[in-house]
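Novice: Return a 3D structure for these sequence lines:
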Amino acid sequence: MNPIRARIGLLFLAAAAMVGCGGTSTTANGGGSTPVTPVASLVHGAVTNGALPLQSASVQLYTVGASGLASAAAPLLANAVTTDATGAFSFPLPACGSATLVYLSATGGSSGAGANGATSLLAALGPCSALTSSSSFHIDELTTVATVFALAPFIADAAHIGASGNVPAGLANAFSMVNALVNTTSGAMPGPTLATSATAPVATLNTLANILAGCIRTASPTSSACAPLLTATSSADTLGATLRIAHQPASYPGLYALAANSTAYSPSLTAAPTDWTLALRIAASGLATPFGIAIDGAGNGWVTNESAASLVQLSPAGTTLLTVTGSGLLAPRGVAIDRSGNLWVANTGADSVLKLSSTGSLLAKASTGLNAPTAIANDSAGNAWVANTGGNSVIQLSSTGIVLTNTIGLSAPSGIALDSAGNVWVANTGADNVLQMTHAGALSNTVSDGVTQAPGALAIDSNSNLWFTGSVPSQTAVQGALAKVASSDTASAPVLSMAAIPGSIATSGADIWVANAATGGGLMLFHASSNAPLSPAAGFGSLNAPAGIAVDASGNVWVACAGDNTVSIFLGLTTPVMTPLAQTVGP
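Specialist: I've put the predicted structure just below:
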């Protein structure tokens, strides 16, 4: 038996023996017995550096903050506990009170070489109410990497993990994602909640864990296995370094060499990656040429499947919850979710728009005037705005599916988005421009940068700037372009002309996400203030014909890949957004 696990078991048995079956214990005193105060139920755990126990580490239990992103967490132990020579620790079962989601922090300690002040580890657990006297947890480099990447938008340091409100869905889902990657009870991969159809980034997780383990195994932050990590990331400890890598996954390719300092975790990468992103790859049986993605208020992803004529609902960690077929679905493309949680589907192959309940029941069907609709968006009143590609128009549907307005005279419109004021923006693909419409359906502005042609997908950032993708056939060295329209409604020159085929686009705060559908393309990132690419040239990851993109309230970026019938969920990459998107639009 693992000596650390054995030690934890002995601690638990000793506590149980002192308490006794009836909750009271006695000790011999002459011919009688004297009552002894029972020992409180204990929560147990172990802290390790790879396979080595980390002794004399300081362990604290926190509950997350509720006053904003990375707000101050509250310690639940009056005094931190210290690990023993086997790395084991225990503490009384806390009275949760107002405590919600909880996590463990371990700092300092030695695995044999001496105490390293740069040691800082984490393990996200879950609801405080789920803790019991039989709870046992593991903290090591692997739980730290999983916790930091999944919770990256919510973390500043070990004492600052939080979000606005009482257990918002985005933070709760991020905690669940940790336990999909790694089992925080045993420290093993995968975690107990990983979807059966999901593939976790095991080699990248292990490589990052080895980089941390090599540092922690030494006695000083200035050691050759530690200093390069801390210096490159401008961090004081291993937690800070991991967080920097999660926030800027393309900035530290040179850190791969440090993985050679530890072989504690395997299998690991055999070559330096182009970036350090972590993504779950979902290959659910219902996915067939997935195209569009929309995220609901609970963090579930709804994916349209062109060739399967279906709609698939995936949990925040990728488990298939529901597959919707029938109701006239045929080659569906665009999908949007209104403020009531109802689904609106651009049913391209059947020249119609369907309104479905959150359980997949057909609520309404519109077909009047519709011809190959491809994109759809909802306003604050529950109306749907449809890019009616084949009909060269934009149609506004009421919440019951009745045609309210039909703006004609467009040229193959293929993308649509609403801003916070309720203006409607349309990618007028065939005319090489973008149109702005009032909420009454009247054309109010025409935008073109004079270079970008065939605009397709578009999205609006937190500063009300409009971004759209297109092509630049006049430049033989490039294939695509990303253009920006300032909130003043004047178009800039293309932000970037790229050797890429930009497809769908999404925004999250100041981040702009673009699917690069070129061979070997990935997820591209740009920043609104600098207009600069922050991802590798081809994008993060290696995706197969990425189509739809969506961002959830955990800061994860979802990408539907039509080329291999998968959905990838990139963990903690960006600022969380309010979902569904209809929550953020006007009027």
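
Novice: CA atoms for contacts and neighbours, from now on please.
Specialist: Will do.

Novice: Would you agree residue 512 falls within a strand?
Specialist: Yes. Under DSSP: H, G, I helix; E, B strand; the rest coil, residue 512 sits within a strand.

Novice: Just confirm it contacts residue 527, I think it does.
Specialist: Yes. Under the criterion of Cα atoms under 8 Å, residue 512 makes contact with residue 527 at 6.0 Å.

Novice: who's more crowded, these two?
Specialist: Under the neighbour definition other Cα atoms under 10 Å, residue 512 and residue 527 were set side by side, and residue 512 has more, 23 against 17.

Novice: Now for that one: which residues touch it?
Specialist: Residues near residue 512 by Cα atoms under 8 Å, 6 or more residues apart in numbering: 461, 505, 506, 525, 526, 527, 528.

Novice: just residue 147 next, same as before
Specialist: 122, 123, 124, 175, 178 are the contacts of residue 147 under Cα under 8 Å, 6+ apart.

Novice: want to put them side by side, so please do this one too:
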Amino acid sequence: MRRRSAALLTALLASLAVGAAYPQSSDGSPPGLDRLRQSGEVRGARGPLPGAEVTLLQAGDRPGAGARPLARARSDSRGRFSLSYRAPHSPDAVLYLTADAGRSGYGDDRAARGVRPVRLVAMLGVGRRTGKVVLNERTTVAAGFAMAQFTQGGEVAGRGPGLQNAAAVSHNLADVGDGTVATLLATAPNGDRTSTLRAFNTLADILSGCTAGQTCDALFELAARPGAPAPRETFQAVADIARLPGQHATGLFALADGRNTYRPRLAKAPDAWTLALRYVGNGHELDGPGNVAFDAEGTAWIVNNYTFGADPSRSVCGSRILSRLTPTGADVPGAPYRGGGLYGAGFGAAVDPRGHAWAANFGFQGTGCPLDAGRLYRSVSEFGPDGRPLSPPRGWRRGGILQPQGTLSDRDGNVWVANCGGRSVTRIPDGDARRARNIAPGGDSLVKPFGVTVDTRGRAWVTGNGSDSVTLLSPQGRPLRSITGGGIKRPMGIAADSLGHVYVANGGAVVAPCEGTTPAMVAEAVADIVTRHVDASVTMIRPDGTTPAEPFVNDGLFLPWGIAVDGDDTVWVANFGGHRLANLCGARLSACPPGLRTGDPISPADTGYTSDGLERNTAVQIDPSGNVWLANNWRDVPVQTNPGGHEMVVFVGLAAPVRTPLFGPPRHL
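Specialist: All right, here's what the predicted structure looks like:
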């Protein structure tokens, strides 16, 4: 007993000694045996920030719920602090640190209100963290972008899994352990291969002006979202920039003049302040990623056109794997998955209500592959939530499947497949592939079916790339009507909103590679297009099947291919050219900046959201954290032996989160 008491006394004295090295928590007591400790430093670009009010918070678990303070302290003369706190009961609790600093009085009434305009933030995330944490401008930019859709009034709150996933994604931007750039952002295929690292550092330099007490008013004025109150501190300012990054891009860049603490940095202002990360899984699996579907946890199931090959001049055959990435871009344990008849999947990827993943085996392969694709493009593959193949070795082949492309499950578990080579749609009732049936409207009303979505009434809408049309089917699959006009021209992707509308991406010059058209022909058709094609546009179809007289057009649309609708019903378009992502105002005008109408661009009208991390993109999808994922499907110069790109590109925090899996109309998280 004496030995145990002595040991306990020694441990207590040791903890007291450690506590003496840092300022104590606000309750004045060192951590006991039932408490946890968090230490760290508050730094600005010029060095330590003494006297900062440091708070450890638990994020709210739903929108509008306030964050709960767990402990407080004040940084010492060297910027150091230490906190002790009781661990939250919930294992999913998201913790983060704020440090409020800076002198009041920047030309307004902040001094009278006691507001401190500098708020530095570091996301700790889920679970206990050991080791010190640094709060600086870089960690604040990382937190502001990753948590942009979960931040209001400087506090973080939201539903899982989006909230937890977003906190994890922030660690892809900044290392909170030392305040440096995170490894994923600093190294290939990011790092010096794209401008994202330079943009990230420049944003940190922009913040440093306010940290130094010089540019706060200008920062808050430029960051303010139209129609909303201006931010009162730096963290909310970053989140506001992330949510509308095309606003005042040049003015914000000017705030970094003369500041170059964080290097490398941009040499000129960008079109918009977006942060786009490239994800590659294990580094040798993605080749021609065609589409992505998210499950309930927000993990990404990705179909690939080709077997991975780093050398585009060496011929490859069709991919036989299904990739599955975590929200931070790593392989889920056990992934990628094989079997089930997978071969050369294209645009078809879906997750049904049971968590089963579906891949449409289009039969893509590089020129020179010795296999007969005609034997392999007649199936879909099904996988369980654990990645185990549920379809037979040759895939599910009933229902007239032929060169399948767009694939979607509705909320009842019926799976819809567009047969690009068969002028038909396959409906798989309740996800039972043995009961699959073919639906062929007949004639030339549906040629080269490509994209498919389901609306709020359970009706299916299918694009006909070769017939310049969209076919509407009843929930049971009965053809109801064919929609033409309204600018529908070479339609590719299609997406539904929560108000009953559907939006069509008009590829203009993009001819779907099926029914006699080869990928080489597609490459030839788009090779010399260097400006927006005249027919590149988006058409809105109303619930009654009518369309506006003219489609939506802007220079952010450059060979449109994939299309998605976010949780606020705004529209996102992936482009097969131009290295750009477009965002349009949808039918829910309250979600758009004031003064915009349906179809107006939210992204810069002349460029869209550009990124040199993009190549030729097919799919675009929104995850539960509001990150926008695009598939680098083809290289810019697609050598047909292996034209595939090798990355998913993720724009961090850019869109309103979507509850997944997606069954057609988006549901806000």
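
Novice: which of the contacts of residue 512 of the first structure show up in the second structure as well?
Specialist: Compared against the second structure with both residues aligned by TM-score structural alignment, their matches' Cα atoms under 8 Å, these retain 505, 506, 525, 526, 527, 528.

Novice: Counterpart of the second one over in the second structure?
Specialist: When you say that, I think you mean residue 506 of the first structure. Aligned against the second structure by TM-score structural alignment, residue 506 of the first structure finds its counterpart in residue 564.

Novice: Show me what the longest helix along the first structure packs onto, helices and strands only.
Specialist: Criterion DSSP state H: the longest helix present in the first structure is helix 3-19. Here helix 3-19 of the first structure touches strand 42-49, strand 88-92, going by 3 or more Cα pairs under 8 Å, 6 or more residues apart in numbering; DSSP states H and E.

Novice: what's the most buried one of the ones you listed?
Specialist: For those, average neighbour numbers computed from mean count of other Cα atoms under 10 Å are highest in strand 42-49, which has a mean of 26.

Novice: what's the angle from that one to helix 3-19?
Specialist: 160 degrees (axes from the mean of the first three to the mean of the last three Cα atoms, to 10 degrees).

Novice: picking that back up, just give me how far the longest helix of the first structure sits from the chain centre.
Specialist: Distance of helix 3-19 of the first structure from the chain centroid (Cα atoms, centre = their mean, to the nearest Å) equals 38 Å.

Novice: got the buried residues for that helix?
Specialist: Buried residues in helix 3-19 of the first structure, defined by neighbour count with 16 or more other Cα atoms under 10 Å: 4, 5, 7, 8, 9, 11, 12, 15, 16, 18, 19.

Novice: At which residues are the helices of the stretch 101-250 of the second structure located?
Specialist: Using DSSP state H, counting those that start in this stretch, the helices of the stretch 101-250 of the second structure run over 110-113, 137-146, 162-170, 183-186, 196-211, 216-223, 234-243, 249-254.

Novice: Show me what the fifth one packs onto, helices and strands only.
Specialist: Which is helix 196-211 of the second structure. helix 137-146, helix 183-186, helix 216-223, helix 249-254.

Novice: do the fourth one as well
Specialist: When contacts are defined as 3+ Cα pairs under 8 Å, 6+ apart, helix 183-186 of the second structure sits against helix 196-211.

Novice: rerun at 10 Å
Specialist: On a contact count with 3 or more Cα pairs under 10 Å, 6 or more residues apart in numbering; DSSP states H and E, helix 183-186 of the second structure meets strand 174-175, helix 196-211, strand 276-279.
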